[in-house]
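In: Quick one: sequence plus predicted model below, questions after.
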Amino acid sequence: MTSKLETLRSRLLAVQRELLAAAAEVNAVPSDKALQKIANLEIAIGAIESMIDDETKVQQVSTI
């Protein structure tokens, strides 16, 4: 499961980076919609990282 979560994390990071790069190209403040997408991706990425950490801890405990 950890590898699937890491793959999902990588995909979401790529999308977030694309949105950030597009926002940087515009000579104005990004739209509220763009900012919301970036923020939602950050929340999802954080949740996935938390799940990866939890699974890593469980795997470490089960190997002891």
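Out: Nice, I can see it. Note that the coordinates shown come from a computational prediction; the quantities given were computed from them, not determined experimentally.
In: rest of the way, CA atoms for contacts and neighbours
Out: Fine.
In: Tell me which residues touch the most centrally placed residue in the chain, please.
Out: Nearest to the mean C-alpha position of the chain, by C-alpha atoms, centre = their mean, lies residue 45 at 2.5 Å. Counting by C-alpha atoms under 8 Å, 6 or more residues apart in numbering, residue 45 makes contact with 9, 12-13.
In: Against that first model, consider the following:
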Amino acid sequence: MSKLQTLLDRLKAHQHVLIVAAADHDTMPADSVLRRVAELENAIAAVEAVIAEDEEE
């Protein structure tokens, strides 16, 4: 497995943990949690784009 794929897997796992933790609360998660989830989504998309570019070469 490539280092980028490993990074991608870790980012997705961390995002999943945040989402599950937020869902375990009865109230809407704090803005900071939502912001972190969104930041992870951006990082995931960036890593996926680099992986896709590498596969095309």
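Out: That came in fine, so what should we check first? Keep in mind the model is a prediction, meaning the values are calculated, not measured.
In: for structure 1, which helix is longest?
Out: helix 32-62 (DSSP state H).
In: Residue 13 of structure 2 - how many residues pack around it?
Out: 12 (other C-alpha atoms under 10 Å).
In: now for the helix or strand containing it, which elements pack on it?
Out: Assessed by DSSP states H and E, residue 13 of structure 2 sits inside helix 3-23. Helix 3-23 of structure 2 makes packing contacts with helix 31-56 when contacts are defined by 3 or more C-alpha pairs under 8 Å, 6 or more residues apart in numbering; DSSP states H and E.
In: roughly how far out does the helix it packs on sit from the chain middle?
Out: Put simply, helix 31-56 of structure 2 sits 6 Å off its chain's centre (C-alpha atoms, centre = their mean, to the nearest Å).
In: mean shift of that helix relative to structure 1?
Out: Here helix 31-56 of structure 2, set against structure 1 after superposition, deviates by a mean of 0.2 Å using mean C-alpha distance after the TM-score superposition for structure 1.
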